[in-house]
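K.L.:
Sequence and computational prediction follow.
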Amino acid sequence: MRWQLSKEEEQYFEEAVLFAALASAPPPCPRIRTRFNFNALPDAKLAVPVLWEDTEIFFGRSSSGLSIIFMHLLDLLDATFSSLILFNRNIAAARLKEYSQAVFDAGSPYTNVWCFVDGTVRGVCRPVPRRVHHKKRKLLGQQSIYNGHKRKHALKFQTLVTPDGLISHLFGPYAGRNHDIKMYRESKKAGTIRLDSRFRGFRVFGDCAYGNDDVIVSPFEGAIGNLTAEQTHINACMSRIRVSLEWSYAQIVSYWKALDVKSSLRIGTQPVGKMYRVVVLMTNCITCIRGGNTASDYFNCPPPDISEYLES
């Protein structure tokens, strides 16, 4: 089976090659022997919102078979590279001085901030309510994932974004109603960083809700009139730099359009959380292959080579 790219498909060439390099295990169909390779299937499914029926002719398999292969490759990538998704500690520790210098050169008053922490909200389709009490006719299901701040049903993830444009840590999913602090505490990332002597003296920057300790630093709290001129200046500088978080989130959905259509993301029938974890991994790989992204250009901090990233 020859892989032929049309003009519309050329933009997905790197992602397709990357899947072929990462997902080397055969699909779980012991009764079907084939010489064809479907490692690019998740790329085609996640890059654009498409129905399985629309991919049958292209891949030459039934929609049910393609779905099985897709799920297998998701499981494979998520399990194989779980350490890279959860926290790529070795690369981060090796580049702490480079990261902190890049943040300082971008205008930060701090010389020891090496990354930024925040939660991201990904919209999903409204779940069908489930009746749990016939007499009171009480409905449960959709309330738990409704995010009142964004006013939509969603899943939440916690991230650490470094100046080289990589999402070095992804934790979740959590129901949309949960607060960022709950994810931060249950991820136990502060303890992991605190126990690693390589991170001693360096800080993560987060919003006011995260507080201040030996791991994390946040803006000064209070009304502008109650802050000193120096404190106001520090808050303004860090707020401007911290916008790089949003660039990283936007990059994910720009590559993987299927995850930007919440009406097609159905909790209970799709592994939405696992899909997002895998596309974060793939986005990091694309950043390494292309030598950077918007965030890394802003900080003038190139990412590591793809082989260094995958082998760390």
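P.N.:
Now that the structure is in, tell me what you want to look at. Numbering: from 1, shown residues only.
K.L.:
Only C-alpha atoms from now on, for both contacts and neighbour counts.
P.N.:
OK.
K.L.:
need the helices for the stretch 101-250 of the chain, in chain order.
P.N.:
Per DSSP state H, counting those that start in this stretch, the stretch 101-250 of the chain has helices spanning 180-187, 189-195, 229-241, 244-255. These are given in chain order.
K.L.:
isn't Leu139 right up against Pro129?
P.N.:
Yes: using CA atoms under 8 Å as the test, Leu139 is close enough to Pro129 to be in contact (5.7 Å).
K.L.:
quick revisit: out of the helices of the stretch 101-250 of the chain, which gets nearest to Ala93?
P.N.:
Of all those, the one in closest proximity to Ala93, counting by CA to CA, is helix 189-195 (9.7 Å).
K.L.:
Give me the distance from the closest one to the chain's centre.
P.N.:
In this view, helix 189-195 has its centroid 20 Å away from the chain centroid, taken as CA atoms, centre = their mean, to the nearest Å.
K.L.:
same deal with stretch 74-82?
P.N.:
For stretch 74-82, the distance from its own C-alpha centre to the chain's C-alpha centre is 14 Å (CA atoms, centre = their mean).
K.L.:
Run through who's touching that stretch.
P.N.:
Leu22, Ala23, Pro42, Lys274, Met275, Arg277, Val278, Leu281 (CA atoms under 8 Å, 6 or more residues apart in numbering).
K.L.:
ok, second structure coming up, stack it against the first:
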Amino acid sequence: MTDRSEYNISNHAQNEEETIPQEIRRARRARYSKLNLNLLSDGTCIYLFRFTLGEIERITTALGLDHVYRFSSIQVRKNLGFAMLLNRYSFPRRLGDMSILFGMSESNVSVVCRGFESIVMNQIKWGLQFNIKQFRPENLERFASAIYDKGAALPNIVDFIDGTMQAISRPSQGNEVQKAFYNGWKHMHALKYQYVVTPDGITSSLLGPYVGSRHDQYIYTMSKTEARVEKYLDIVPDVELPFALYGDPAYMVSKCLYSPFEGVSLNLDKKINKSMSKVRVAVEWEFGEVQKYFKYSKYKYAMKTGETSPATVYMLSTVFKNMIHCTGRNRSPTSSYFGLEPPTLEEYISGLRRDKIDGEDEDDILF
């Protein structure tokens, strides 16, 4: 039986194709010839897909993708389909431009890209929330030492937590929906996500989306991050200073989450706040890295709730950003600042592909 979502995707793409004059469609069909990735140089692949063909092969293999996928009436090899998704995300491209490059109709390009979005997201949906391998005891010791060595006053901080807001097109579902998505501080309609960044430059936890009007502390509570943090960071029982996250003043202090001192009057408190602010900026750098490599997620006019999937686009773009840093070809500013090497591609993806563990629920996955 044909999957309903697959039918809707193909049906929508078919409607788009029908708006093109018949003589143009005939001319395009006559010259379609699928792109052969093996004929492209590494430089060309990096320009088009942000990865070399060898790196794409490593990624698709580590993700456990099948060799060939069939979507509606088209059959695509895993490397080509994944490359199409990367090309779609790297810049706000028109389907017609991608059609010329990949030798497929606009409708087939749309079907393949949406299909691979679902396939990849299904493989990493649990590890995307909390990549357990990034929080192994040996990693936590390494992270804490690196942050402390850069001048942090607190010796037990291993990660930085923050929220990011991504603009979307104004929802068309009515005033109530528009009001929920509207952020009065930034004066835009948006979706919010919660980041946890480790000092090796990897966004090790990404949760969302939440409507733009929500506060960061509300998102922290609703995402059940506190329970995960206590489980994976407090690895030594009854220790005086357990490992902890560090966030901005929006977060309430708890056993495993610290934030700046408020209303400080003592010089010591001021020095602690200043030293922690200096290292916490790393989480902001990672927000910029997503936009640097995958600009499609920032093109708000294409991010339409109910029509596209803004959350899937942004979350996968963040994962692909991590993968770029894991190749070693482009080190993240966070990794360079703290002097820590990120995991290899295979190590990072194996953490993403973890199974569901006790206490996690399908309802926690919002995208």
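P.N.:
That came through fine. Model, not experiment: these values are computed from the prediction.
K.L.:
picking up where we left off before, which one (most neighbours) among the contacts of stretch 74-82 of the first structure?
P.N.:
Compared across these, Leu281 has the highest neighbour count, 25 neighbours, by other CA atoms under 10 Å.
K.L.:
what's near enough to touch that residue?
P.N.:
In this structure, Leu281 of the first structure makes contact with Phe81, Leu84, Ile85, judged by CA under 8 Å, 6+ apart.
K.L.:
do you know which of the helices of the stretch 101-250 of the first structure lies nearest Arg266 of the first structure?
P.N.:
Scanning those with CA to CA as the criterion, the closest one proves to be helix 244-255, at 17.0 Å.
K.L.:
just to revisit the earlier point, could you export the contacts of stretch 74-82 of the first structure as CSV, including secondary structure and distance to Glu246 of the first structure?
P.N.:
Written out in CSV, the entries for the contacts of stretch 74-82 of the first structure read as follows (DSSP: H, G, I helix; E, B strand; the rest coil; distance: CA to CA, whole Å):
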residue, secondary structure, distance to Glu246 of the first structure
Leu22, helix, 27
Ala23, coil, 29
Pro42, helix, 25
Lys274, helix, 21
Met275, helix, 20
Arg277, helix, 17
Val278, helix, 19
Leu281, helix, 17
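K.L.:
now for Gly103 of the second structure: what does it line up with in the first structure?
P.N.:
Matched by TM-score structural alignment, Gly103 of the second structure corresponds to Gly60 in the first structure.
K.L.:
again with Arg170 of the second structure
P.N.:
In the first structure, the residue equivalent to Arg170 of the second structure is Arg126, according to TM-score structural alignment.
K.L.:
coming back round to it: buried deepest among the helices of the stretch 101-250 of the first structure, which one?
P.N.:
Of the helices of the stretch 101-250 of the first structure, the one with the most neighbours on average (mean count of other CA atoms under 10 Å) is helix 244-255, at a mean of 18.
K.L.:
what residue is smack in the middle of the first structure?
P.N.:
Residue closest to the mean C-alpha point of the first structure, counted by CA atoms, centre = their mean, is Val280 at 3.9 Å.
K.L.:
what's the spacing between the nearest residue to it once chain neighbours are set aside and Arg122 of the first structure?
P.N.:
Leaving aside its chain neighbours, Val280 of the first structure sits nearest to Ile252 (6.7 Å; criterion: CA to CA, 6 or more residues apart in numbering). In this structure, Ile252 of the first structure and Arg122 of the first structure are 11 Å apart, going by CA to CA, to the nearest Å.
K.L.:
what's the answer for Lys189 of the first structure, then?
P.N.:
Using CA to CA, one gets 21 Å for the distance from Lys189 of the first structure to Arg122 of the first structure.
K.L.:
Scan the second structure for its longest helix.
P.N.:
Using DSSP state H to assign secondary structure, the helix with the most residues in the second structure is helix 106-129.
K.L.:
Looks to me like Arg142 of the second structure is in a helix.
P.N.:
Yes: when the secondary structure is assigned by DSSP: H, G, I helix; E, B strand; the rest coil, Arg142 of the second structure falls within a helix.
K.L.:
Please give me every residue in contact with Gly163 of the second structure.
P.N.:
If you count contacts by CA under 8 Å, 6+ apart, then Gly163 of the second structure has Lys192, Tyr193, Gln194, Tyr195, Asp216 around it.
K.L.:
which position in the first structure aligns with the third one?
P.N.:
Taking TM-score structural alignment, Gln194 of the second structure has Gln158 as its aligned residue in the first structure.
K.L.:
Identify the residues contacting its match.
P.N.:
For Gln158 of the first structure, the contacting residues are Val117, Asp118, Gly119, Thr120, His169, Leu170, Phe171, Gly172, Asp180, Met183, Tyr184, by CA under 8 Å, 6+ apart.
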